[in-house]
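Trainee: what's the 3D shape of this:
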Amino acid sequence: MNMQTREDILQKLESVAAAESSKWKERAARKAENPKALEKSRIIAINILAQLRKLGMSQKDLAEKLQVTPQTVNSWVKGNSNFTIETIVRIEEVLGVELIGVRVG
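Mentor: A predicted model of the protein is given here:
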């Protein structure tokens, strides 16, 4: 029977744990501070997913067309991204859909 000491277990845990903090607490606090922005981000994500389905495209296809990683697209469609205007415009151009309407005057 393999009896590990507490120190052995802690050492093993430290060897597999991430070197840097995931900063999840900071992200959660930021999201809680601006629920309207988070809601709009989720709406954009839903619209991206709907248009991908309509076009028969995958998230990977979108990533390739935008020259970003599939992980980036995945974070967008989770509805947790703080999109830049540039990113939104690029997505709109590739998908042929308006994600944010802007009124003039």
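Trainee: contacts, neighbours, all on C-alpha from now
Mentor: OK.
Trainee: spatially speaking, which residue is in the middle of this protein?
Mentor: For the chain, the residue nearest the mean C-alpha position is residue 75 (1.6 Å; Cα atoms, centre = their mean).
Trainee: That one contacts residue 81, doesn't it?
Mentor: Yes - Residue 75 lies in contact with residue 81 (Cα atoms under 8 Å); the separation is 6.5 Å.
Trainee: residue contacts, the closest residue in space to residue 69 that isn't next to it in sequence?
Mentor: Once flanking residues are discounted, residue 69 sits nearest to residue 63: 5.6 Å by Cα to Cα, 6 or more residues apart in numbering. By Cα atoms under 8 Å, 6 or more residues apart in numbering, the residues touching residue 63 are 69, 70, 72, 73.
Trainee: And this one, please, so the two structures can be compared:
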Amino acid sequence: MEFPKNNIINDWLQENGNPEIAKLVEKNLAIANKIHEMLEERGLKAADLARMLDKKPSEISKWLTGTHTFTTKTITKIETVLGEDIIHIEAQKEFVYFKIYVNQEDELEETSFENSEVFATEGGLEKKVS
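Mentor: So this is what the prediction gives:
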């Protein structure tokens, strides 16, 4: 990642060369850029986001420079008021395991159903298995 010249962060990174800090700054800039895009798509300004979050406009401006380290709580608040994820994390897959019996003596193999709704029949009535 390349930072603008005469930037305090760039100067510090060049002097200290910490790859963890460089990665953190890169992520913070990416989050700030995503928030900028989301605001622009909605025709909103930083001051609008400040009102929506009940924050001072100066604090939001600081966030949007990319030098602010965002907490997951802050990111979640922004995602909630703007109605869109800033960070997309894949949902965990849910597996359901059960054994199928043809009759009491014959056991078939254990089966997994990924992202499927599973129903059981009980007394002629179907019910969703949770």
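Trainee: any idea which helix or strand carries the counterpart of the residue nearest to the centre of the first structure in the second structure?
Mentor: Alignment of residue 75 of the first structure against the second structure is given by TM-score structural alignment, with residue 62 as its counterpart. Under the criterion of DSSP states H and E, residue 62 of the second structure resides in helix 57-63.
Trainee: how big is the offset of that helix relative to the first structure?
Mentor: In this overlay with the first structure, the average offset of helix 57-63 of the second structure from its partner residues is 0.7 Å by mean Cα distance after the TM-score superposition for the first structure.
Trainee: Tell me the buried residues in that helix?
Mentor: Within helix 57-63 of the second structure, the residues that count as buried by 16 or more other Cα atoms under 10 Å are 57, 60, 61, 63.
Trainee: Not counting its own residues, what contacts it?
Mentor: 32, 46, 47, 49, 50, 51, 68, 69, 70.
Trainee: and those, which of them are in helices?
Mentor: Judged by DSSP state H, the contacts of helix 57-63 of the second structure include 32, 46, 47, 49, 50, 51 as members of helices.
Trainee: In the first structure, what residue corresponds to the fourth one?
Mentor: I take that to be residue 49 of the second structure. The pairwise alignment with the first structure assigns residue 49 of the second structure to residue 62, based on TM-score structural alignment.
Trainee: what about residue 9 of the second structure, distance to residue 66 of the second structure?
Mentor: Separation of residue 9 of the second structure from residue 66 of the second structure (Cα to Cα, to the nearest Å): 10 Å.
Trainee: What is the neighbour count of residue 86 of the first structure?
Mentor: Number of residues near residue 86 of the first structure (other Cα atoms under 10 Å) recorded here: 9.
Trainee: Figure out the helix or strand that it lives in.
Mentor: Residue 86 of the first structure belongs to helix 85-95 when elements are defined using DSSP H and E.
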